[in-house]
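> sequence below, structure please.
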Amino acid sequence: ANSLALELAGIDDDTPDPVGGKILRDAKGKATGVLIDTAMSLVGDLIPEPSKADIRTAVTEASRRLLALGVTGVHDAGIDLREAEVYMSMARDRQLDNRIYAMLSGASDNLSGFGKPITRYGDDRLDIRSVKLYADGALGSRGAALLEPYSDDAENRGLPFFTTTELAEFTHRANDLGFQVGIHAIGDRGNRLALDAFEEVQRGRASLLRNRIEHAQIIALDDIPRFAELGIIASVQPTHATSDMNMAEDRVGGERIKGGYAWRRLLDNGVRIAAGSDFPVELANPFHGLYAAVTRKDRQGLPGDGWYADQSLTRYEALRAFTLDAAYAAHQEQRLGSLEPGKWADFIVIDRDYFTVAETEIDDIVVLETWLAGERVYPFTEDLQ
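All right, here's what the predicted structure looks like:
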C-alpha cells in the first residue's frame, strides 16, 4: 500500500499488528507499506464494494472463460452474503453457466445471516452448504503457522489466525447447522490446529459432513494418518507445489519438506484428495494442475526429474482428484464427477488423449468442446456463426 492508503487506513509506525497479520517495518521501525495476511484488511476494508450488478457481470465473464477451459463446476471458497444473493438470483433466472459449490466466508455474521444450507438450487446449478475458515497465512510471506521456526527466519513461526478452541467452536456451530467446514491450513502448525479442531468437534470420528482442509501444504508426518482417521478431505492445488518449489524448502528445510505437498503420502495413508487450482492465485486451466500433479515440474519442464517426484500422482489418480473426488468433497459424487447412468452429462472433448500423450504434452491439451447437462456450451454460439 502507498503512503496515502496507509494514511487513509490510519496506519502509522505505532499501529499494532492485527491478530494473524503483520505490518512490515524498516530498520527504524517505520511502516513500509507491506501488509501481511490479515493486515491487508486494514486497507482492503476501505475499498468500495462492487455493486450486485458488477458481481453478476464478473460471474458471467468468469464463467465463459472457465467453460472455454473445460471447467463445468467450481468450488468458490469464501463468499459473503451479497455474493450469495447474486448467485441465488442468477440460479433462479437460469443465468449460471457453471455449477457453483459455494462456501460462505467464516465471518460469524455470514453464517447467522444466511440460514440453512441450500443444495441443487436453480436446476442443480448452485449449492451453498460449506463455510471457509482460516487457520494461518501463506508460506511465501512466512505467514503460514509452523510448529518450529522458519528455516530462513529463526525468530518467526508464522501467524496462526485462531486457537484450536476458537476453530472448534465455529466448526461446531457451522456443523450443527448442516454446513461442511473447510479450513485453510498451509503450515504444519496450521494443519495441526485444523485437525485438532476437527477431532474435538467430531469426537475422534469421521463426520458425514465431510469437513475439509484447504491446501494441506506442509504437514507433520505423524499428522498425515489423522486425515484418514477423521475422514478429513485434503483439498490440494498441484500447481502450488511447482509455483512454491523455488522457496518452499528454504522456508521449512529438508526434513519438514518431506511432509510438504505430499500427495503420495496422503493417498498411501488412505486420505481422499480433491484437487483444484486456487484461481485467481494460480491459473484456472485444469491441465496445468494435472501436469503438475503427474510430473511435479513447472511449465518450463523444470526440474528435469521432477521436484520430489516420489510424491507425484498417476494420471488416473490426478484425473480422479480433479473430477470424482472433487465431486465427493462437495457431496455431489452421486450426480457429478464421472460419466455414469443417472448423472449429469457434464464432459469435455479434447484434442488428444490425456492417458497416452507424452507427459510433456499434458500441459498443452486444448479443449475443443465443453458440455453441461447434455448441452454444448462451448464453443459459444456466436463463435460458430
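> going by C-alpha atoms from here, please, whenever you check contacts or count neighbours.
OK.
> neighbouring contacts of stretch 188-203?
With contact meaning CA atoms under 8 Å, 6 or more residues apart in numbering, stretch 188-203 is reached by 135-136, 144-147, 160, 163-165, 167-168, 171-172, 183, 185, 204-205, 211, 213, 216-220, 223, 226-227, 230.
> how much space separates Leu66 from His172?
As judged by CA to CA, to the nearest Å, Leu66 and His172 stand 34 Å apart.
> make that Ala68, sorry
Using CA to CA, we find Ala68 at a distance of 39 Å from His172.
> any of the contacts of stretch 188-203 buried? List them.
135-136, 144-146, 160, 164, 167-168, 171-172, 183, 185, 211, 213, 216-220, 226-227, 230 (16 or more other CA atoms under 10 Å).
> can you tell me the element Ile213 falls in?
strand 212-215 (DSSP states H and E).
> off-centre distance for that strand?
Chain-centre distance of strand 212-215: 7 Å, with CA atoms, centre = their mean, to the nearest Å.
> another one to check against the first:
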Amino acid sequence: MTDGSTRKRGGADLIVVNALITTLADDATTAPEVEAIVVRGDRIVFAGTSEEAEAFRGPDTRWIDADGARVVPGLIDSHIHMVRSGHSWNGEIRWGTQSSLKDALASVSSRAQELPPGTWIQILGGWHPDQFVEGRGPSAAELDEAAPDHPVFVQCLYDWGLLNSVGAQHVGLTPDAIADLDPAGFEYDEQGNLTGRLWGMPMLKWAFQRIPKLSIEEQVAGTARVSRELARAGLTGVIDGGGVTMGPDAYEAVYETWRRGELSVRTRLMLHSSGPGAEFDEIGNFLRYVRIDAGDGMLRVNGGGEIVLYRSHDGMTESADVGEDAAEELYRIFRMFAQKRWTVHMHAIQADTADAVLTAWERVSEEFPVRDLRWAIVHGDNMDTAAVERLGRLGAGLLTQALYWFQADTAVEHWSDPASETSPFLAAIKRDIRVGLGSDGLRANTFDPFSIMSWFVTGVSINGSRTLSPAHRLTREEALRAYTVDAAWFSFEEEQRGRLQPGTLADFVVLSDDYFTVAEDDIRKIRSVLTVLGGRATHSDLDGIRVDPQPREVTVDRV
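From the prediction side, this is the model:
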C-alpha cells in the first residue's frame, strides 16, 4: 500500500483506491462493493470506481492505494466496559494475546523489573486458561517467582482471582479478615492455609476494593490508552455498559480524556447506579439533571443500564431475584426511564430474568410506549423464540456477545445444548429485530471484534469446541452488519455510521486479510492495518500514514 501527500481545504482530503470496499449501503446509487471512497472533512462524498475517484484528487489530497485490501465500515462494539477499564489500564498487563502461560508469566517478570518494589501488577480479565498451551492458569507460587517483591492480582473473567504472597499481605487476606465472608469463596490448602485463590464476583470485589486506585491523571492516561487499543483492533465506536460499582462518580476520567481530545473511539454511555439500594435515588438524579444525548460525536450519554436493579442482576450460573417485589421495583424504574424518553439496555442472561424484564416493559408500554426508544436486552442467551417475538412487538432489540468464546464448557454445562436450540440472535435477525454484536470486554471476554465475529460465524470457541450448530450460525455479512450499521441503530446513528456511502461519517477499517474470503478458521486472525474515524487515522500500520488529531464535533437527532 502507498500513501500520497497531505490535505487541502478545497478538494478531497482523503481518497482510498484499488480496494475491495464493503459499503453496506442502502441508497439507490452506491453499490454493495466499490473500489474507491472519497472523504471530505469527516464525511464520505463519493463511493465508486478508482478511475472516477481520480477526479476528486487535488494537489494536497491524501491518497491511499489499498492494493486490493478489504475495507469495511468502522466496527462498533455495542456492549463493552471501556470506561471502567480505563481506571486501571495503566496498572494492568493484558494476557489476551498470549498463547502460553510461560509467556504470560514472563510478562509479569518483565513488568516487575520496570516498577519499584511494592507496586501492584494486575491482570484483570480478558484471558482464559484454554488459550494457553499448558491449558491452565498460574499458581500463586509461579506469581511469587515472577514478581517476588510486587503484589500481583490475577482475575480470570468473573470466575476466580489469585493473589501472590505479597498481594495477599497487602489486601490483608487472613482468616480473621474474612471471618464474616462466605468460606466457600476462598481456597485452602491441605494444612488449612489460605492459598490466595478466591472464587466468584463477591470475593473478586472484596479483593479489588483493597487494591489502591490509580490517580485521576493515571486514569485519564489509561482511558486514552485503552481507547487507542480499541482503535488498533478496528473499532471506531463503543456503547459502554457501565458495570458493577460504576455509579455517578465513575465518569470523571472519561470526560477529562474527552475534553483533552484523547479519545480514539466514539463512546456512548449507559448510566446506572453505584450499588444496591441506591437505584431509585441515583437513577432519579440522572433523569433530572443529565440531558439525554449530552455530549458530541466523540462522547455522548445514550441512556440507562445495563444494571437497573442490582438484586435482579443475574449471571451465567447465578439466578437473580425476579420475585414479586423485585418485579414491581423493575417496573417502577423502567417507568421512570420511559416517562423521560430514555433508552434502556438491560442485562438479562437467564430466561426467567428476561421474562420478568419483558413483562415489566409490556406493562410500562401500556402507559408510555417504548417502541421508538430502542430499548434492548443485553446478552439474552437463554431467550426462547416466544421471548424474541415479545421483544419485537415492543420495538426493542438484542445486544449479544460471544460468551461461549471463552466460557464454552460453563455455558454448555449450565445452559441448554447450543446445538439443539434456536439461537436467540438468529431468531431475532430472521424476524427483522435489530441485533448488535459486542464483546462484553474487557474482563469477561476478549475485546477483539474478529474473535467475536469468528464465533458467531464458525461456532468454534477458543478451546476448539463447536458450541453452535451450523443451522444457528450467522453469515459473514450478518455478523458484519451486527458489528456496524445495526450496532449503530442502538444509539440512533444508523443513518450516519456503519455504512460507507455519500453523506455518512468516514469511519472505516482497512483489513490485513479479506474477511469475506479467508478460511473460516482464519477470521479470528484478521487485524486492522488502518483505522479511520471521521476521516482521520486513529491507528495505522501503513508507512506514511500517521495518527491524526481529534475530529470535528458531530450531532445527532434522536427520534
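> what's the following helix or strand after the strand holding Ile213 of the first structure?
Heading C-terminal from strand 212-215 of the first structure (DSSP H and E), you reach helix 224-230.
> show residues contacting that following helix.
Residues contacting helix 224-230 of the first structure (CA under 8 Å, 6+ apart): 195, 198-199, 202, 204-207, 233-234, 265-266, 269-272.
> can you select the buried ones from those in ChimeraX?
In ChimeraX syntax, the buried subset of the contacts of helix 224-230 of the first structure is picked out as below (16+ other CA under 10 Å):
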select :195,198,199,202,206,207,233,234,265,266,270,271,272
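> what's the most distant pair in the contacts of helix 224-230 of the first structure?
Gln202 and Arg265 (23.5 Å; CA to CA).
> and Thr242 of the first structure, what element?
Going by DSSP H and E, Thr242 of the first structure is in helix 238-244.
> buried stuff in the next helix-or-strand element following that helix?
Remark: after helix 238-244 of the first structure, the chain's next helix or strand is helix 248-256, criterion DSSP H and E. Buried residues in helix 248-256 of the first structure, counting neighbours by 16+ other CA under 10 Å, are found at 248-249, 251-252, 256.
> could you export those as TSV, including distance to Asn191 of the first structure?
Formatted as TSV, those follow (distance: CA to CA, whole Å):
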residue	distance to Asn191 of the first structure
Ala248	16
Glu249	18
Arg251	16
Val252	14
Arg256	13
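> out of the contacts of helix 224-230 of the first structure, who's nearest His288 of the first structure?
Taking CA to CA as the measure, His288 of the first structure lies nearest Ala234 of those, at 19.1 Å.
> and Ala102 of the first structure? What does it align with in the second structure?
Counting by TM-score structural alignment, Ala102 of the first structure corresponds to Leu269 in the second structure.
> next, its match: secondary structure please.
Classification of Leu269 of the second structure using DSSP: H, G, I helix; E, B strand; the rest coil returns strand.
> against Ala250 of the second structure, how distant is it?
Distance of Leu269 of the second structure to Ala250 of the second structure, computed by CA to CA: 12 Å.
> which element is the nearest residue to Ala145 of the first structure once chain neighbours are set aside on?
Of all residues not flanking Ala145 of the first structure in the chain, Gly158 sits nearest, at 4.2 Å (CA to CA, 6 or more residues apart in numbering). Assigned by DSSP H and E, Gly158 of the first structure belongs to no helix or strand.
> so Gly158 of the first structure is in contact with Ala135, correct?
No: using CA atoms under 8 Å as the test, Gly158 of the first structure is too far from Ala135 to be in contact (10.9 Å).
> joint contacts of these two?
Counting by CA under 8 Å, 6+ apart, the common neighbours of Gly158 of the first structure and Ala135 are Ala145.
> show me where the stretch 251-400 of the second structure has its helices.
Secondary structure of the stretch 251-400 of the second structure (DSSP state H, counting those that start in this stretch): helices at 252-259, 279-289, 324-339, 351-365, 385-393.
> where in the first structure does stretch 432-440 of the second structure align, residue-wise?
Counting by TM-score structural alignment, stretch 432-440 of the second structure lines up with residues 270-278 of the first structure.
> residues contacting the matching stretch, please?
225, 227-228, 231-239, 263, 266-267, 283-286, 289, 318, 321-323, 325-326, 329.
> could you pull out the strands for the first structure?
In the first structure, strands defined by DSSP state E lie at 21-25, 31-37, 73-79, 99-105, 118-120, 126-134, 180-185, 212-215, 233-236, 273-275, 347-350, 367-372, 375-378, listed in chain order.
> got JSON lines for the ones you listed, with distance to Met90 of the first structure too?
Shown next, in JSON lines, are the strands of the first structure (distance: least, CA to CA, whole Å):
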{"stretch": "strand 21-25", "distance to Met90 of the first structure": "35"}
{"stretch": "strand 31-37", "distance to Met90 of the first structure": "32"}
{"stretch": "strand 73-79", "distance to Met90 of the first structure": "15"}
{"stretch": "strand 99-105", "distance to Met90 of the first structure": "11"}
{"stretch": "strand 118-120", "distance to Met90 of the first structure": "13"}
{"stretch": "strand 126-134", "distance to Met90 of the first structure": "9"}
{"stretch": "strand 180-185", "distance to Met90 of the first structure": "23"}
{"stretch": "strand 212-215", "distance to Met90 of the first structure": "27"}
{"stretch": "strand 233-236", "distance to Met90 of the first structure": "27"}
{"stretch": "strand 273-275", "distance to Met90 of the first structure": "26"}
{"stretch": "strand 347-350", "distance to Met90 of the first structure": "22"}
{"stretch": "strand 367-372", "distance to Met90 of the first structure": "17"}
{"stretch": "strand 375-378", "distance to Met90 of the first structure": "17"}
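> among the ones you listed, which comes closest to Leu313 of the first structure?
Across the strands of the first structure, Leu313 of the first structure has its closest neighbour in strand 273-275 (10.8 Å, CA to CA).
> from the middle of its chain, how far away would that closest one be?
The answer for strand 273-275 of the first structure is 10 Å, by CA atoms, centre = their mean.
> repeat that for stretch 219-229 of the second structure.
14 Å.
> what residues in the first structure pair up with it?
Stretch 219-229 of the second structure covers residues 55-65 of the first structure once aligned (TM-score structural alignment).
> before I go, just wanted to say thanks for your time.
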